[in-house]
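>>> okay, structure incoming, though there's no sequence with it:
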């Protein structure tokens, strides 16, 4: 079973993402900010990361930059999931190592399509 770390400061978003991804046969871990996510990855590197941009402590871009420098940090497929939808933010995310980008709000069809595009399904 593939694993996905859902990183978002909103417990509601984490819960919705968990339900969708569990239905797609992923085992789910959760983190409420980038710092907690990085600690989780150091213990057990996931196959995929669904990542929010705007979070306290360490935001998504800071997390992604740090993740890609970790041993094995190049392996997870990272899908940003955020309200930041301008071209500048998307370009920054891709340059930092994101594999794909989803706009909030999202639903199962969007998540499934993006995860298929990056070869996770």
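Here it is on my side, so go on. All of these numbers come straight from a predicted model, not from anything done at the bench. Numbering: from 1, shown residues only.
>>> rest of the way, CA atoms for contacts and neighbours
Noted.
>>> ok, now which ones touch the residue most central in space within the chain?
Geometric centre of the chain, nearest residue: residue 50, 1.9 Å, by C-alpha atoms, centre = their mean. Contact partners of residue 50, counting by C-alpha atoms under 8 Å, 6 or more residues apart in numbering, are 4, 5, 6, 7, 78, 79, 80, 81.
>>> kindly recompute the last result at 7 Å.
5, 6, 7, 78, 79, 80, 81 (C-alpha atoms under 7 Å, 6 or more residues apart in numbering).
>>> here's the one I want to compare it with:
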């Protein structure tokens, strides 16, 4: 059975790009959130194996969402999606419980490497 992934990013283009990379490689994207609050709700409804979380989003930013997700599920697997120049925020996100990060614009091999490292194929 395909591993389930939730994508949280406020940019539709980024969600579509990530979804295409993941689905072409056998993963199932079970939900897409456009902000941190929505990601919490969808996480509880879909119980994904992994969440890709953008850092900068409306309503609730990715770092806060990581902290809240970890309260809901301490075992949650989260990969942060970051633009260049957000190193300090990435460190904060990892401290909050994210397991890895990928840099935008997405490079398919880097995305898959991070995902496989955490949840396998």
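Received, thanks. Since the structure is predicted, the reported quantities are computational estimates derived from the model, not experimental observations.
>>> ends of stretch 92-105 of structure 1, what's the gap?
For stretch 92-105 of structure 1, the first and last residues are 20 Å from each other (C-alpha to C-alpha, to the nearest Å).
>>> show me what counts as buried in the helix or strand where residue 39 of structure 2 lies.
Taking DSSP states H and E as the criterion, residue 39 of structure 2 maps to helix 36-46. Neighbour-count burial for helix 36-46 of structure 2 flags 36, 37, 39, 40, 42, 43 (criterion: 16 or more other C-alpha atoms under 10 Å).
>>> just the strands from structure 1, written as ranges.
Assigned strands in structure 1, in chain order: 2-7, 26-31, 48-51, 77-82, 100-103 (criterion: DSSP state E).
>>> distance of residue 12 of structure 2 from residue 54 of structure 2?
As judged by C-alpha to C-alpha, residue 12 of structure 2 and residue 54 of structure 2 stand 12 Å apart.
>>> scratch that, residue 84 of structure 2 is what I was asking about
When C-alpha to C-alpha is applied, the distance between residue 84 of structure 2 and residue 54 of structure 2 equals 12 Å.
>>> just residue 78 of structure 2 next, same as before
When residue 78 of structure 2 is compared with residue 54 of structure 2 (using C-alpha to C-alpha), they lie 10 Å apart.
>>> same check, this time on residue 16 of structure 2
Note on residue 16 of structure 2: its distance to residue 54 of structure 2, by C-alpha to C-alpha, is 13 Å.
>>> same check on residue 74 of structure 2?
In this structure, residue 74 of structure 2 and residue 54 of structure 2 are separated by 19 Å, where distance is defined by C-alpha to C-alpha.
>>> compare the two (neighbour count), which wins?
Set side by side, residue 74 of structure 2 and residue 54 show unequal neighbour counts under other C-alpha atoms under 10 Å, the larger going to residue 54 at 30 against 11.
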